[in-house]
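Peer 1: This is the structure alone, sequence omitted:
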């Protein structure tokens, strides 16, 4: 049975009242909350009982799931490769080191490009495009009052997007009849072990997810329609962090 006491807007995260949200299992499932909520399922239901036939068909076709092996392979790929482009990661690491050395104040675009040049890069071409795109999306998402994306948030990787997908896929596998809920939770826990090590809070994970989604689908290009595409995730995760809106991330601890 769905809990309909939550807000009914697009950012609501519906819960299933038969599955307590204060449990360790719920905490693990919350890593995939954004993906599960987008597929109109209660995020805390490991049985995926609300999955419609239409949703099942779409997920199966999009991801190519026809067996448990298919599903496990995709979860492993997302968890280990994480859609990473190593040069992008190196450029983010340069900025992160500079921010840490400056009390958390991230370098401006010009300073970041200078750091890249000092480290053996050119600060031109693809590197310039990358820096400009990150700055563009961060200006679009970030604002001083945001609980998810405060103005000076320094994203250190785009891994959150792939890990959020990897945490949801096993539950979809249950809905597709490929694995049991217990098997799915084992896979979800493995993904969580990676995410909880890399990130220090729901907010850090959410920032990485939002920016990672924008950069992945835009292929690193600064484009307004990709801001709109990822803004849905930003709004949804801000809701998840808001206790006044019943946000699960507001009450569930990051460390489990």
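Peer 2: Arrived safely. These numbers come from a predicted model, not from an experiment.

Peer 1: okay, CA-based contacts and neighbour counts for the rest of this
Peer 2: OK.

Peer 1: So what's the gap between whatever helix or strand residue 61 lives in and the chain middle?
Peer 2: According to DSSP states H and E, residue 61 maps onto helix 53-63. A distance of 21 Å separates the centroid of the chain from that of helix 53-63, by CA atoms, centre = their mean, to the nearest Å.

Peer 1: what's the answer for stretch 172-187, then?
Peer 2: 20 Å.

Peer 1: about what we covered before: list the helices and strands the helix holding residue 61 packs on?
Peer 2: Counting contacts by 3 or more CA pairs under 8 Å, 6 or more residues apart in numbering; DSSP states H and E, helix 53-63 is packed against helix 159-175.

Peer 1: sorry, back to before: pull out the buried residues from the helix holding residue 61.
Peer 2: 55-56, 59-60 (16 or more other CA atoms under 10 Å).

Peer 1: swap in stretch 69-81?
Peer 2: Buried, per 16+ other CA under 10 Å, within stretch 69-81: 71-72, 74-75, 78-79.

Peer 1: All the helices of the stretch 101-250 of the chain, in order from the start?
Peer 2: Secondary structure of the stretch 101-250 of the chain by DSSP state H, counting those that start in this stretch: the helices cover 109-118, 125-141, 159-175, 181-198, 202-218, 224-240, 248-251.

Peer 1: Would you mind finding the most buried of those helices?
Peer 2: Across the helices of the stretch 101-250 of the chain, averaging neighbours per residue (mean count of other CA atoms under 10 Å) puts helix 159-175 on top, at a mean of 27.

Peer 1: helices or strands up against that helix?
Peer 2: helix 33-38, helix 53-63, helix 68-80, helix 181-198, helix 202-218.

Peer 1: Indicate which one of the ones you listed is closest to residue 127.
Peer 2: Of all the helices and strands packed on helix 159-175, helix 202-218 sits nearest to residue 127, with 13.7 Å by CA to CA.

Peer 1: tell me the angle of that closest one relative to helix 125-141?
Peer 2: Angle, helix 202-218 to helix 125-141, by axes from the mean of the first three to the mean of the last three CA atoms, to 10 degrees: 130 degrees.

Peer 1: Make sure residue 173 is actually in contact with residue 183.
Peer 2: No. Contact status for residue 173 versus residue 183: not in contact, 9.7 Å apart, counting by CA atoms under 8 Å.

Peer 1: next, the one to line up against it:
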């Protein structure tokens, strides 16, 4: 039983604590092998050496030796300017260890789920054995609904805004409700933000947060096509295409007729598949895909914290605003999710019903059914 004086921050630490209580060393190692391990680094070093990691040992009073300290995600302190945290798996640490490195790896020091792992040759063989059993070597299991029970918003307007970004967080196997966000670690967060968004400066981050909150990154053509159907009323596919032709004759929308008709066909194809796969009710249609931007805005705000491009206060304000926009635009989490899914599919999937579609479908079903999902625990009203 977990003593009332200490609540594990997440299921990660809960599992480690229970294994420690049982004295089950193998189970403890296996759980460590399934988690990202966060190692503190001087920020200047991490910026100058993104492909390298320093092992800076510290004194451990229990072993009376030097050790290397790592943390699981729920045990991390709030992000500060310096140091930052980078991630590695237990298998990676085993392969990276050298004879001159400390004799112990200590997980979550000073906590009830602390573990002291021997780093000698025999000990590291155990690390590698546990790592070999992990279905997700070198990364956290995902998709998964992970909740930060201590230090994360669980109710209220900030939690609602965080839940708007849950599709992305679940897909990546990260805490949906971590406002003080470390993500996948400083170096990886910087790399991802630069690779996927071209964002590496505070100015660009602020610009993108604002654009996403205005839903300016959503294609005007998608919104125009959906607006035609919504404003006109129930339309058959042929009537929707005819309405598009009439609109093109009287209004320039910055796109060819062929492109507008392809967009309509894509929306119809996705809605049909959404209904078959339980993502959209049989009688429902999608009115707007602004959710695609609002959900990403919730996450972009937190990516600014993890990369140190923005402050926690700025991120919280943006998340709060994203939540208000979602609530005023949609009627339910299911309504929001279908809109987000269509935006993601139009942007990435291009009618292939491939990995991008399967990913958003899986995240949707997890968020609509997992008992720990914010969409089942944060009321819409």
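Peer 2: Ah, there it is. On a predicted model such as this, the values are computed, not experimentally measured, just so you know.

Peer 1: so what number do they get for TM-score?
Peer 2: Their TM-score after superposition, calculated using TM-score structural alignment, normalised by the length of the first structure, is reported as 0.81; 241 aligned residues with a CA RMSD of 2.8 Å.

Peer 1: re the thing from before, now tell me what touches the helix holding residue 61 of the first structure from outside.
Peer 2: Under the contact criterion CA atoms under 8 Å, 6 or more residues apart in numbering, helix 53-63 of the first structure has outside partners 39, 65-66, 172, 175-176.

Peer 1: quick check, nearest of the buried residues of helix 53-63 of the first structure to residue 117 of the first structure?
Peer 2: Distance ranking of these against residue 117 of the first structure, using CA to CA, places residue 59 first at 43.2 Å.

Peer 1: Give the full set of residues in contact with residue 167 of the second structure.
Peer 2: Contacts of residue 167 of the second structure by CA under 8 Å, 6+ apart are 295, 360, 363-364, 367.

Peer 1: For the equivalent of residue 79 of the first structure over in the second structure, give me its contacts.
Peer 2: Under the alignment by TM-score structural alignment, residue 79 of the first structure pairs with residue 213 in the second structure. For residue 213 of the second structure, the contact set (CA under 8 Å, 6+ apart) comprises 293-294, 297, 318, 321-322, 325.

Peer 1: Check the spacing between the closest residue to residue 121 of the first structure other than its chain neighbours and residue 9 of the first structure real quick.
Peer 2: What sits nearest to residue 121 of the first structure in space, not counting adjacent residues and going by CA to CA, 6 or more residues apart in numbering, is residue 127, at 8.0 Å. Using CA to CA, to the nearest Å, we find residue 127 of the first structure at a distance of 39 Å from residue 9 of the first structure.

Peer 1: next one: residue 248 of the first structure
Peer 2: For residue 248 of the first structure relative to residue 9 of the first structure (CA to CA), the value is 16 Å.

Peer 1: again, but for residue 84 of the first structure
Peer 2: Distance, residue 84 of the first structure to residue 9 of the first structure, by CA to CA: 33 Å.

Peer 1: When these two are compared, which one has more neighbours?
Peer 2: Set side by side, residue 84 of the first structure and residue 9 show more neighbours around residue 84, with 16 against 8, by other CA atoms under 10 Å.

Peer 1: What lines up with residue 188 of the second structure in the first structure?
Peer 2: Using TM-score structural alignment, residue 188 of the second structure sits opposite residue 55 in the first structure.

Peer 1: which residues touch whatever residue of the second structure lines up with the residue nearest to residue 121 of the first structure?
Peer 2: Matched to the second structure by TM-score structural alignment, residue 127 of the first structure sits across from residue 260. Residues near residue 260 of the second structure by CA under 8 Å, 6+ apart: 221, 225, 244.

Peer 1: Take those and write them to CSV, including distance to residue 335 of the second structure.
Peer 2: Formatted as CSV, those follow (distance: CA to CA, whole Å):
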residue, distance to residue 335 of the second structure
221, 21
225, 18
244, 25
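
Peer 1: can you tell me what part of the first structure stretch 328-344 of the second structure aligns to?
Peer 2: Using TM-score structural alignment, stretch 328-344 of the second structure pairs with 197-213 in the first structure.

Peer 1: Count residues in the vicinity of residue 226 of the second structure, would you?
Peer 2: 20.

Peer 1: Hmm, it is touching residue 290, no?
Peer 2: No. Contact criterion CA under 8 Å: residue 226 of the second structure and residue 290 do not qualify, at 11.1 Å.

Peer 1: Spatially central residue in the second structure, please.
Peer 2: residue 169 (2.1 Å; CA atoms, centre = their mean).

Peer 1: how far away is the closest residue to residue 143 of the first structure other than its chain neighbours from residue 55 of the first structure?
Peer 2: For residue 143 of the first structure, ignoring the flanking residues on the chain, the nearest one in space by CA to CA, 6+ apart is residue 151 at 4.9 Å. Going from residue 151 of the first structure to residue 55 of the first structure by CA to CA gives 36 Å.

Peer 1: can you check residue 234 of the first structure too?
Peer 2: For residue 234 of the first structure, the distance to residue 55 of the first structure equals 23 Å [CA to CA].

Peer 1: Residue 46 of the first structure too?
Peer 2: From residue 46 of the first structure to residue 55 of the first structure the distance is 16 Å (CA to CA).

Peer 1: same question, residue 114 of the first structure
Peer 2: 47 Å.

Peer 1: show me the contacts for residue 125 of the second structure.
Peer 2: residue 94.

Peer 1: Ignore what I typed, I meant residue 330 of the second structure.
Peer 2: Under the criterion of CA under 8 Å, 6+ apart, the contact partners of residue 330 of the second structure comprise residue 336.

Peer 1: how about the strands in the stretch 51-200 of the second structure?
Peer 2: 58-60, 65-70, 84-88, 104-107, 115-118 (DSSP state E, counting those that start in this stretch).

Peer 1: Which strands or helices does the fourth one pack on?
Peer 2: Here strand 104-107 of the second structure is seen to pack against strand 65-70, strand 115-118 when contacts are counted using 3+ CA pairs under 8 Å, 6+ apart.
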